[in-house]
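**Student:** predicted structure and sequence below. I'll ask about it afterward.
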Amino acid sequence: MADSSFDVVSKVDKMEAENAVNQARKEVEQRYDFKGVGADVSWSGDSLLLKASSEERVKAVLDVVQSKFVKRGIDLKMLDAGKPYASGKEFRIEVGLKDGISTEDAKKVTKLVREQGPKTVKTQIQGDEVRVTSKSRDDLQATIQLLKGADLDIDLQFINFR
């Protein structure tokens, strides 16, 4: 019998992210408490730049962006928000989108599966994803449940289950 497998990935749906950013931008433009403070949200493919005239306002813009991402079904673990910093008379926060599993996180996933998962399961790091194989589909299902319950710094999706 052939081995069954699935891939563990961590990807952001770019269209959903762009929709969340557009919704956040509209809300920031319309809200009364953001009038006259230079609040702005700009999107450049895989990162965001939030601007406002004070540190409190730029943090409020970040809260708006985070709420829109949650409403669009994107986990906040996928956002990599930096610290507010001053640039002239305005404060900025750079927010990156995590896309793919880093080598360090892939090693954590494989270690977790090796230590706590079923013994028949084998893992293999393939670029920015992890392939999990086993002869038993039940063991693969148990591995998925283990990874869903694990407290990792990334949001995991499971694809190509065969």
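**Tutor:** Looks like it arrived, so ask away. On a predicted model such as this, the values are computed, not experimentally measured, just so you know. Residues are numbered from 1 along each chain as shown.
**Student:** going by C-alpha atoms from here, please, whenever you check contacts or count neighbours.
**Tutor:** Fine.
**Student:** surely residue 117 meets residue 141?
**Tutor:** No - counting by Cα atoms under 8 Å, residue 117 does not reach residue 141; the two are 10.4 Å apart.
**Student:** put this next to the first one:
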Amino acid sequence: MPSFDVVSEVDTSEIKNAISNVMREIGTRYDFKGSKSEVVAESATVKMFADDEAKLRQVREILQGHLQRRGIEPGQLDYGKVESATGQAVRQTVTAKEGIDRDLAGKIVKSLKGSKLKVQVAIQGEELRVTGKKRDDLQAAIAFIKEMGIDQPLQYKNFRD
């Protein structure tokens, strides 16, 4: 039976490449001269440091731009609370959302079952396995999931006939 997996993954190497580009841009921009702004990657977590909140906002915008160019959508990022560091310096932690949480998976399963499509959906950890008798049913299921308007970006992998 044909099947495919619905997943939500982030390529950590693309995050590291984007951060190196951000640091290069911060080093060359005039408005960051003499600033102690920096961005550090730790697997799927990014830590941003800046002199004040205005600089942190600029760093965040630069980071989002570089991540989008690398194919990481803003919906995959979860921005933490802005914390104060020494003096007026601030820091913020950004985590990349990986995997589909239970609530979202249940919502997708319920919607697919209510759609009258001839597919079966199984939750397998942090991903969904969708199976059906025909390839057309699976393609209709992908289109249905895309139309649901889910904030978190999803990928459709392991399409097997």
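**Tutor:** It's in. No experiment lies behind these values; they were computed from the predicted model shown.
**Student:** give me the TM-score for this pair.
**Tutor:** Superposed pair, TM-score by TM-score structural alignment, normalised by the length of the second structure: 0.93. Supporting alignment: 159 aligned residues with a Cα RMSD of 1.3 Å.
**Student:** remind me what the lengthiest strand in the first structure packs against, helices and strands.
**Tutor:** Criterion DSSP state E: the longest strand present in the first structure is strand 90-97. Secondary-structure packing of strand 90-97 of the first structure (3 or more Cα pairs under 8 Å, 6 or more residues apart in numbering; DSSP states H and E): strand 47-52, helix 55-71, strand 79-81, strand 85-87.
**Student:** next, format those as TSV and append distance to residue 17 of the first structure and mean neighbour count.
**Tutor:** Listed next are these as TSV, based on distance: least, Cα to Cα, whole Å; neighbours: other Cα atoms under 10 Å:
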stretch	distance to residue 17 of the first structure	mean neighbour count
strand 47-52	10	21
helix 55-71	7	19
strand 79-81	10	17
strand 85-87	24	13
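**Student:** which ones are touching the residue most central in space within the first structure?
**Tutor:** Nearest to the geometric centre of the first structure sits residue 78, at 1.4 Å (Cα atoms, centre = their mean). Residues counted as contacts of residue 78 of the first structure (Cα atoms under 8 Å, 6 or more residues apart in numbering) are 12, 97-99, 154-155.
**Student:** against residue 42 of the first structure, how distant is it?
**Tutor:** For residue 78 of the first structure, the distance to residue 42 of the first structure (Cα to Cα, to the nearest Å) stands at 18 Å.
**Student:** follow-up on the earlier one: the residue nearest to the centre of the first structure matches what in the second structure?
**Tutor:** Matched to the second structure by TM-score structural alignment, residue 78 of the first structure sits across from residue 76.
**Student:** and for residue 151 of the first structure?
**Tutor:** Match for residue 151 of the first structure (TM-score structural alignment): residue 149.
**Student:** same question for residue 49 of the first structure.
**Tutor:** In the second structure, residue 49 of the first structure lands on residue 47 (TM-score structural alignment).
**Student:** what about residue 158 of the second structure, how many residues close to it?
**Tutor:** Residue 158 of the second structure has 11 neighbouring residues, counting by other Cα atoms under 10 Å.
**Student:** residue contacts, it?
**Tutor:** 3-5.
**Student:** now, those residues that are in strands?
**Tutor:** Filtering the contacts of residue 158 of the second structure for strands - DSSP E - leaves 3-5.
**Student:** for the closest residue to residue 90 of the second structure other than its chain neighbours, give its distance to residue 9 of the second structure.
**Tutor:** In space, and not counting its chain neighbours, residue 90 of the second structure is closest to residue 84: 4.4 Å by Cα to Cα, 6 or more residues apart in numbering. Applying Cα to Cα, the value for residue 84 of the second structure to residue 9 of the second structure is 31 Å.
**Student:** my read: residue 76 of the first structure touches residue 70, true?
**Tutor:** Yes - counting by Cα under 8 Å, residue 70 is a contact partner of residue 76 of the first structure at 6.9 Å.
**Student:** not counting residues beside it along the chain, what's closest to the residue mapped onto residue 12 of the first structure from the second structure?
**Tutor:** Structural alignment (TM-score structural alignment) places residue 12 of the first structure against residue 10 in the second structure. Nearest non-adjacent residue to residue 10 of the second structure, counting by Cα to Cα, 6+ apart: residue 98, 6.4 Å away.
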